[in-house]
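Peer 1: sequence plus the predicted model coming up.
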Amino acid sequence: MPALKKIALTVASAALLPGLVLSPASAADKDKSDDRQPKPPATMSSLGGERLARAGTQVALGPGAPVLPKELTGRSWIVANAESGEVLAAHNAHWRLPPASTMKMLFADTLLPALRPTTSTYTVKDSDLAAIGEGSSLVGVKEDHTYTVHDLWLGVFLRSGNDAVHVLAQMYGGMPRTVAAMQKHAEELQALDTRVVSPDGYDAPGQVSSAYDLTLIARSGLQKKDFREYAATASADFPGEQKTGKKRENFEIQNTNRLLTGGLGVDPYQGIAGVKNGYTTHAGNTFTGVAERDGTVLLVTVMNPSAEESHAVYKEAAHLLDWGFAASGKVTPVGELVPPKSVDTGTAPSAGPTSGGKGAQPAAGADQGSGGPADTAHASAAGGSSGVGTALAVIGGALAVLAAGVFLVNRRWPLHLPRR
């Protein structure tokens, strides 16, 4: 496949955002004092630990541990160690809420093993784009134009393009088959709060997930090299419209994850490496991110903050990451991210359809190789222990490391998932 012209990742050596003082249950107290805010259900799932079934903020501070940041307004959030699976703190972790485009993490984790990036092309039909919801985010896929699978995955991860999702779903076998496969994979991951109705995350009746589930899904996806590289790509070239008598030109697309790229009042986060943001009318803003610092890898999910501050979802996620890095080793975990069912049973998930027939799907959690974008494009996270901004460039289709640092994208995976 052709090499991308431009891979850009600007990671500022940002100072730690302040984690100021309130009591550990401050977010829960805020919910109680604001009658306008929806209330979490009295009973939620206890998967991962009894404390995760409780409403409000759950944290167990030890000696020297910082208190949680103030002004956390997310209806639900979680901070977890990506490697050990320990949940450091959570707030309404199992509250089932609309996920918006964070649902695309499950879409990618389910379909990437079957629709691997290739040099082959697909010609988009009118019917492929017919069911896209009004007001959807789009990357610019055009009917009667050809795209590689690699192009389409860039559209999913960088621009959150529902048009790219719909085309890939048709290549997989259609929307009903895609939804069924995603639901089955969610159950394999034990993401049991999740109900899939629309694979692109567009608002649909009954479509829900939770901060806990989105974190499980991100953890699974990040064990796939393709997933890691797409999630960490800041910008890339995407095929433009073919005009009669003229050469088809590319245009640049940028990742909409503001903690990765910065902009609009948000600074790039030190050590960030993805994962996915979203917004719909019913879901509000949602975000799941992964970052590394001094050898510690954390996952954070924030769902629907009520703060009127611009881009509050990113700022609250950054505050929680800062807290998590400072609190690591100083708190008693309040729960755990459970492993996929196949880790317990030793069996792999069933095979899934591919664009050219059936093929065996690797076990959940397995690092499934590069499959494409590693050969042509990828952007890194900021160096963890060194704190040095890093970048990767493509030279003749090969990767070249331009600065030293620890790269989450190239970190040794898969994670060591616990056996229960």
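Peer 2: In hand now; what should we look at?
Peer 1: can we go C-alpha only for contacts and neighbour counts from here?
Peer 2: OK.
Peer 1: can you show me the helices along the stretch 151-300 of the chain?
Peer 2: Counting by DSSP state H, counting those that start in this stretch, the segments of the stretch 151-300 of the chain that form helices are 162-172, 175-189, 211-221, 225-231, 258-261.
Peer 1: export the ones you listed as TSV, with columns for mean neighbour count and distance to Ala273.
Peer 2: Below are these laid out as TSV (neighbours: other CA atoms under 10 Å; distance: least, CA to CA, whole Å):
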stretch	mean neighbour count	distance to Ala273
helix 162-172	25	22
helix 175-189	20	22
helix 211-221	28	12
helix 225-231	27	7
helix 258-261	26	7
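Peer 1: also this one, for the comparison:
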Amino acid sequence: MKLKEKKSRTSKRQILRKSVASVLLLNMLCLSTVPAVALAEGQQTEATSTTPAVQQSNSSIPSVESLELKVKSAILLEPVSGQVLLNVNGDTPLPPASMTKMMTEYIVSDLVKQGKFSWDEVVTVRENASKTIGSRIFLAEGDQHTIRELYIAMAVGSANDATVALAEHVAGSEQAFVKMMNDEAQRMGMTNTYFANSTGLDIKDMPKEFQPANDKETVMSAMDAATLAKYIVTDHPDFTEFTTIQQYKFRERDTAPMVNWNYMLEANKNVTNFKQFAYEGLDGLKTGHTSRAGSCFTGTAERNGMRLISVVMGTEATKTMKAEDVRFIETRKVLDYGFNNFETKQVVAPKTTVEGTETVTVKKAKNVDVPVVTDQGVSFVIPKGADMSSLQSAVALNEETALVAPLKQGTEVGTVTYSYKVPGSDEPVEKTVKLITAQDAEKANWFKLFLRAIGDFFKDLFNGIKNLF
């Protein structure tokens, strides 16, 4: 009886196994037909897609030409990586008009940051500032205002007289300040820039007795304007304290406040006259307009942790729109191009081990093979959804003679350069970071060094004998 029951249970288990196997086989056969059916119906699933992500992304990125920009030049820059995402005649020197004031703003902010001046310091207006024309707040010689008040008038109302007053207070004369401006431009790598004054006015529009000795006018390329803006947002991240002011009453007796010429400020989304220009995340920087320059604008906006800097120069009036409004329409096109199609992606985390260079040899160390890692992370601006498999790295180690114990954790032992070829771009984007020791490299004691020297001696001797044959 027990034998029969045992056989019966065995038979049932076999039947169950066969049933389960049949069901699994049937499911596999059915599922294997899904991709064919999906493709036949013109649908695509994640499992059946054979198109690389980067190609899908690139096909959706419009060409710069398709934007039909109505500008003489334009640049779109990501300031952290320095990547240029759009370039239309970006290296052509053009009149920048009041975008010149960005350099005046940078220098004054920098000197305050260094403690050489204070925002509450009082400035006495001189003759040059009182005679300066164009956009102004009608300063009279002898008027007194703080650096902060004049700075706001310059940043918000683009006041030429306030700008000159600041320049003269800082350097003694406007032309001495201009030298500071040109020196800073050279330091920043602005190779297609020359400043004739602190305001961006044409020389003929300056008070005659304060005009420069030569007749070389102010010029700046869109790329240089973006570079200058990059220094502003990087070195002075509090720039928005001034650039986001929508209106400012300079004197109590003034009948109306000055209005920020930057209509694209996000805060203007609730202002009837400006809401058509308001742009999400936009918080700076500087407009410009003269008859020679046309209308210009250096803008910057931040969305989802990514800041972009845009520059448009030389916009002209249309049948339906003033030139100063056209610059904002064109800026919107440029910024949309960046935010809609690109993203910032960390491709290497901080303290990452580089494949092939996991350790370095440190002479006289207790453990001669010391682990090394990157000192910081690496981020690139890439097309949304792009494939990063083409990321490459190149290591350059310091000379071995410099790597001698003891070494502290975090000691630089070399560099690693990461490069990525953005699809559609001629040049790869690169970033170099330091390679540092991941732990202390303690010096070995004399006995261990003695034994190691004996070992090295016999090793060299053996290799010498071997090479004889």
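Peer 2: Great, that's in hand. Just so we're clear, the structure is a prediction, and the values are computed from it rather than from any experiment.
Peer 1: how alike are these chains, TM-score-wise?
Peer 2: Once the chains are laid over each other, their TM-score by TM-score structural alignment, normalised by the length of the first structure reads 0.59; 266 aligned residues with a CA RMSD of 2.4 Å.
Peer 1: coming back round to it: got the helices of the stretch 151-300 of the first structure as CSV, with distance to Thr354 of the first structure columns?
Peer 2: CSV is the format used below for the helices of the stretch 151-300 of the first structure (distance: least, CA to CA, whole Å):
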stretch, distance to Thr354 of the first structure
helix 162-172, 6
helix 175-189, 11
helix 211-221, 18
helix 225-231, 16
helix 258-261, 31
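Peer 1: for these, which one sits closest to Gly335 of the first structure?
Peer 2: Relative to Gly335 of the first structure, the nearest member of the helices of the stretch 151-300 of the first structure by CA to CA is helix 211-221, separated by 10.4 Å.
Peer 1: what's that closest one aligned against in the second structure?
Peer 2: Aligned using TM-score structural alignment, helix 211-221 of the first structure spans residues 222-232 in the second structure.
Peer 1: show me the contact partners of stretch 250-257 of the first structure.
Peer 2: Defining contact as CA atoms under 8 Å, 6 or more residues apart in numbering, one finds that stretch 250-257 of the first structure is touched by 139, 157-160, 233-240, 261, 274-277.
Peer 1: let's go with 7 Å and repeat that
Peer 2: Residues outside stretch 250-257 of the first structure that contact it (CA atoms under 7 Å, 6 or more residues apart in numbering): Leu158, Arg159, Ala234, Ser235, Ala236, Asp237, Phe238, Pro239, Gly240, Thr261, Lys276, Asn277.
Peer 1: just give me the longest helix of the second structure.
Peer 2: Criterion DSSP state H: the longest helix present in the second structure is helix 2-31.
Peer 1: C-terminal to it, what's the next element?
Peer 2: Heading C-terminal from helix 2-31 of the second structure, the first helix or strand you meet, by DSSP states H and E, is helix 34-40.
Peer 1: how far is that next one from where the chain is centred?
Peer 2: 44 Å (CA atoms, centre = their mean, to the nearest Å).
Peer 1: can you name the next helix or strand after it?
Peer 2: Where DSSP H and E defines the elements, the next helix or strand beyond helix 34-40 of the second structure is helix 53-60.
Peer 1: list the buried residues of that next one.
Peer 2: Of all the residues in helix 53-60 of the second structure, those buried under the rule 16 or more other CA atoms under 10 Å are Val54, Ser57, Asn58.
Peer 1: the first structure: matching residues for the very next helix or strand once past it?
Peer 2: Sequence order places strand 73-78 as the next helix or strand after helix 53-60 of the second structure, per DSSP H and E. Mapped onto the first structure using TM-score structural alignment, strand 73-78 of the second structure spans residues 76-81.
Peer 1: mean shift between the matching stretch and the second structure?
Peer 2: In the superposition against the second structure, stretch 76-81 of the first structure averages 0.9 Å from its aligned positions (mean CA distance after the TM-score superposition for the first structure).
Peer 1: my guess is Ser393 of the second structure contacts Val429. True?
Peer 2: No: contact criterion CA atoms under 7 Å: Ser393 of the second structure and Val429 do not qualify, at 11.8 Å.
Peer 1: quickly list what's touching both of the two.
Peer 2: Ser419.
Peer 1: the more surrounded of these two?
Peer 2: Ranked by neighbour count (other CA atoms under 10 Å), Ser393 of the second structure and Val429 place Val429 first, with 19 against 15.
Peer 1: please tell me how far the more buried one sits from Thr417 of the second structure.
Peer 2: 10 Å (CA to CA, to the nearest Å).
Peer 1: which residues in the stretch 301-420 of the first structure form helices?
Peer 2: 312-327, 341-345, 373-376.
Peer 1: I'd like to know which of the ones you listed is closest to Thr146 of the first structure.
Peer 2: From those, taking CA to CA, the stretch that ends up closest is helix 373-376, at 18.3 Å.
Peer 1: residues in the second structure matched by that closest one, start to end?
Peer 2: So helix 373-376 of the first structure is aligned with nothing, judged by TM-score structural alignment.
Peer 1: other SSEs contacting that helix?
Peer 2: Helix 373-376 of the first structure is packed against no helix or strand, with contacts defined by 3 or more CA pairs under 7 Å, 6 or more residues apart in numbering; DSSP states H and E.
Peer 1: residue ranges of the helices in the stretch 351-469 of the second structure, please?
Peer 2: Ranges of helices within the stretch 351-469 of the second structure are 446-466, based on DSSP H, counting those that start in this stretch.
Peer 1: quick one on the thing from earlier: residues of the longest helix of the second structure that come out buried?
Peer 2: Buried-residue list, helix 2-31 of the second structure, by 16+ other CA under 10 Å: empty.
Peer 1: which other helices and strands does that helix contact?
Peer 2: If contacts are counted by 3+ CA pairs under 7 Å, 6+ apart, helix 2-31 of the second structure sits against no helix or strand.
Peer 1: now it: how far from the chain's centre is it?
Peer 2: With CA atoms, centre = their mean, you get 64 Å for helix 2-31 of the second structure.
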